[in-house]
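Visitor: Okay, predicted coordinates and the sequence, questions at the end:
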Amino acid sequence: MRLLKNRLFIFIFLGLILRLSLIFLDFSFDVNNHMAWGKDMWLRGLSNFYDLRSSEVYASAYPNYPPLANYLFFACYLLRLVIFKLAWWLNIAFPIFPSKLILFIDSRVFEAACFKLPAILADLGIAGVVYLFAKKLAPKNNWAKKLAVLSVLFHPTFFYNSAYWGQIDAIPLFFVLVASYLLLFSSRYFTSAMFFIAAILVKPTALVFVLPYSVYFLWKFGWIKSVRAFLLAQAVFILSFLPYISNQNVIFYPYIAYLKKIMEAQSLAYITNNAFNFWMIVAPPANIKDLVISPLGISYKAIGYILFGIVGALAIHYMLIAKDKITVFIFANFFVAYGAVIFLTRMHERYWLLCLPFLLLFTLQNRHLWKWWIIISFISFLNLYHGWSVPRIEPLVFVLVNRYFVLLVSIVNTSIFIYLFVQYLMENWRPKVSDRLFFN
């Protein structure tokens, strides 16, 4: 066990080195938003923050990330400021200090690197939480524990998204995983609820996990503790918005701002934002607004909610009737995350990250699923590179921009989801079936 822990430390250290080697190479456009909002909070404060235009022209017109994400951006801006001031002092105090380093620290690339650090730490945290899960799910299988950690640390979708792009999707995912671990394997229901609300306060993507988390929480802890945790979570939610409030209603403004200023403003209002999903099949190249009325007489957005609602309801139903609720809870989270990206509108290619850890955890108990983990991982990275082709590899880009290739991958991806979900339903509906894909 001690040897395994030492190797775990080495793996995490190597994962960190890999990510640090990428942070100065490039960054995506969204990082400009993060840098602008961090600076705006430093210069203008937080009062009416969501109603003031961003100070930098290449950023989004208005801030559209939840409070906790903004606080992280503020901390990153301060970190970069402290590093610059320290370097400036060293440059003046010690003539031997390389002056060109000051120019680098003052560059946009260095500032962007500072803003990548929280997501990089979240990546490492996800690997650590996956290890804790593995100790519970496969306590005697050291090979599975090591493979689980390595599958996060050196998975291109993870390090490309956090260390290269500079996206923060790993942060709410880390909080959701911690909340789920505490929910499943401890009685610390308040702490679990705090981690889950923290995830929501970083990015709305965490909301896809609300249904399985809430239902399992209620089943395990009962109504009284669930209501207590809910009220505490709402108090934290409201308190996180207090610095942003000027003359608005303290109780209602946080919810209105989260819905109007954040959820409705974060993504372009198309049926898909580059995700290889069901909507790429319906209307390639997916340039239809999701509020447009479909041939069915309702908006595409409503259709997405209905399909996702069906997936969520069925996954939860079979989670409740299953004997091994821990295992099925993990798979239910995989399906709601996978189903969200397949069927909900406005989905980005980055959101495949949400389902990967839960599928990985389930494969620890069933090696038959490793092939699906590999296939879905490969598709997720292809989709990621399709969305941001840096560094540009011309032969690969030539293939990825072909609309028929995108259509084919989207069909394959949607078919995989349908196949796995149908298998999941059948095996829970007929628990005595001997030839099982999942629960054998």
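Guide: Perfect, thanks for sending it.

Visitor: alpha carbons only for contacts and neighbour counts from here, please
Guide: Will do.

Visitor: List the residues that contact Phe196.
Guide: Neighbour list for Phe196: 175-176, 179 [criterion: Cα atoms under 8 Å, 6 or more residues apart in numbering].

Visitor: Any idea how many residues pack against Ala332?
Guide: 30 (other Cα atoms under 10 Å).

Visitor: circling back to that earlier point, please indicate which of the contacts of Phe196 has the highest neighbour count?
Guide: Using other Cα under 10 Å as the neighbour test, the contacts of Phe196 are led by Val176, with 27 neighbours.

Visitor: so that residue touches Ala206, yeah?
Guide: Yes. Here Val176 reaches Ala206: they are 7.0 Å apart, a contact under Cα atoms under 8 Å.

Visitor: about what we covered before: just send the contacts of Phe196 back as a markdown table, with secondary structure and distance to Leu356 too.
Guide: A markdown table is the format used below for the contacts of Phe196 (DSSP: H, G, I helix; E, B strand; the rest coil; distance: Cα to Cα, whole Å):
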| residue | secondary structure | distance to Leu356 |
| --- | --- | --- |
| Phe175 | helix | 15 |
| Val176 | helix | 13 |
| Ala179 | helix | 17 |
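
Visitor: Arg80 is in contact with Asp38, correct?
Guide: For the record, residue 38 is Gly, not Asp. No. If you go by Cα under 8 Å, Gly38 and Arg80 don't touch, sitting 10.5 Å apart.

Visitor: neighbour-wise, which of the two wins?
Guide: Neighbour totals were compared for Gly38 and Arg80, and Gly38 leads with 23 against 19 (other Cα under 10 Å).

Visitor: which ones are touching the more buried one?
Guide: Contacts of Gly38 by Cα under 8 Å, 6+ apart are 70-71, 73-77.

Visitor: Redo those residues as CSV? Include secondary structure and neighbour count.
Guide: Listed next are these as CSV, based on DSSP: H, G, I helix; E, B strand; the rest coil; neighbours: other Cα atoms under 10 Å:
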residue, secondary structure, neighbour count
Asn70, helix, 21
Tyr71, helix, 17
Phe73, helix, 25
Phe74, helix, 21
Ala75, helix, 17
Cys76, helix, 24
Tyr77, helix, 25
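
Visitor: ok, and here's another one to check against it:
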Amino acid sequence: MLSFFQPNRSVSVRRYGLLGFILLAAFIMRLILAPMWIGYDTDVGTFLAWSDRAYTVGLPALYTDAQHYFLDYPPGYMYVLYAIGFLHHAFGIPWESPISLLILKMPAMLADVGLAYAVYRLTWQVRGGQHAEPLALAGLMALNPAMWVNSAMWGQVDSFFMLFILMTLFQQQRGKLPQASVWLALAILLKPQALLFGPFLLIDVLRRRDWMLFC
């Protein structure tokens, strides 16, 4: 994983400076927008309630009263919400205040930037550092309205679990199917929609015809 995210030293400082400017501008835009809108109030309110409950009762007891408390997410993202609940309680942050909304949306906003950088790296590996496509695609990803509206304004967390899906596909591309299965399992623990990407891994396993891969 580290080799995927570490910059290549042959890339010019100017090119990485421009990439950094694009990613920083995209992140600052999200920082400005996030506190201004609650977003999809049903989900945002639910996430905040889960954050409070995760910190108040603790992660081990979070699912013990499932019959009387609505909680339909798998446990993976509860760790993130626990940290959000901790920040609220530790610093006395009012729920649904602008700073509260900013904290809640921060993981997805950071994931947006991470996805844009990952697109840059993947494109750079295919096209090389002398082409404009890596920067162009990273910019389109970082500034895509569908991305920043979903995370910074609407308060959804899709980009967070998509980082794990991206790592799954990256490990498949490298032929490391056991590692890919671990990343996919983590993605499923974050959001069950990750199951939709399971068939891609299964196809690779069937194509290899080597069940000892996972032994």
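Guide: Thanks, I have it. From a predicted model like this one, the values you see are computed outputs, not experimental measurements.

Visitor: Still touching in the second structure? Go through the contacts of Gly38 of the first structure.
Guide: Retained in the second structure by both residues aligned by TM-score structural alignment, their matches' Cα atoms under 8 Å are the following of these: 70, 73-77.

Visitor: Now do the contacts for the residue nearest the centre of the second structure.
Guide: The centre of the second structure sits closest to Phe160, judged by Cα atoms, centre = their mean, with a distance of 1.5 Å. Counting by Cα under 8 Å, 6+ apart, Phe160 of the second structure touches 107-108, 111-112.

Visitor: Which among the residues you listed count as buried?
Guide: 107-108, 111-112 (16 or more other Cα atoms under 10 Å).

Visitor: among these, which are in strands?
Guide: Judged by DSSP state E, those include no members of strands.

Visitor: In helices, which of those appear?
Guide: Counted as lying in helices by DSSP state H, out of those, are 107-108, 111-112.

Visitor: For Ser181 of the second structure, state which of those residues is nearest.
Guide: Ala111 (20.6 Å; Cα to Cα).

Visitor: Not counting sequence-adjacent ones, nearest residue to the closest one?
Guide: Residue nearest to Ala111 of the second structure in three dimensions, not counting chain neighbours: Phe160, with 5.1 Å by Cα to Cα, 6 or more residues apart in numbering.

Visitor: And the spatially closest residue to Gly114 of the second structure that is not a sequence neighbour, how far from Phe197 of the second structure?
Guide: Using Cα to Cα, 6+ apart and skipping the chain neighbours, the partner closest in space to Gly114 of the second structure is Leu163 (7.5 Å). From Leu163 of the second structure across to Phe197 of the second structure, the span is 13 Å (Cα to Cα, to the nearest Å).

Visitor: Between these two, which has more neighbouring residues?
Guide: Shown here are Leu163 of the second structure and Phe197; by other Cα under 10 Å, Leu163 has more neighbours (18 against 15).

Visitor: tell me which element the alignment partner in the first structure of the more buried one is part of?
Guide: With TM-score structural alignment as the criterion, Leu163 of the second structure lines up with Phe174 in the first structure. If you go by DSSP states H and E, Phe174 of the first structure is part of helix 170-185.

Visitor: Following element in sequence after that helix, please.
Guide: helix 189-200.

Visitor: which residue ranges form the helices in the second structure?
Guide: Going by DSSP H, the second structure shows helices at 2-5, 13-33, 41-57, 76-91, 98-127, 133-143, 145-148, 158-173, 177-190, 198-208.

Visitor: May I see the buried residues of the fifth one?
Guide: So that's helix 98-127 of the second structure. So helix 98-127 of the second structure, judged by 16+ other Cα under 10 Å, has buried residues 98-109, 111-124.

Visitor: Measure how it sits relative to helix 133-143, angle-wise.
Guide: Relative orientation of helix 98-127 of the second structure and helix 133-143, computed by axes from the mean of the first three to the mean of the last three Cα atoms, to 10 degrees: 160 degrees.

Visitor: Just want the angle from helix 98-127 of the second structure to helix 13-33.
Guide: Computed by the same axes, to 10 degrees, the angle between helix 98-127 of the second structure and helix 13-33 is 150 degrees.

Visitor: what angle separates helix 98-127 of the second structure from helix 76-91?
Guide: Using the same axes, to 10 degrees: helix 98-127 of the second structure against helix 76-91 is 140 degrees.
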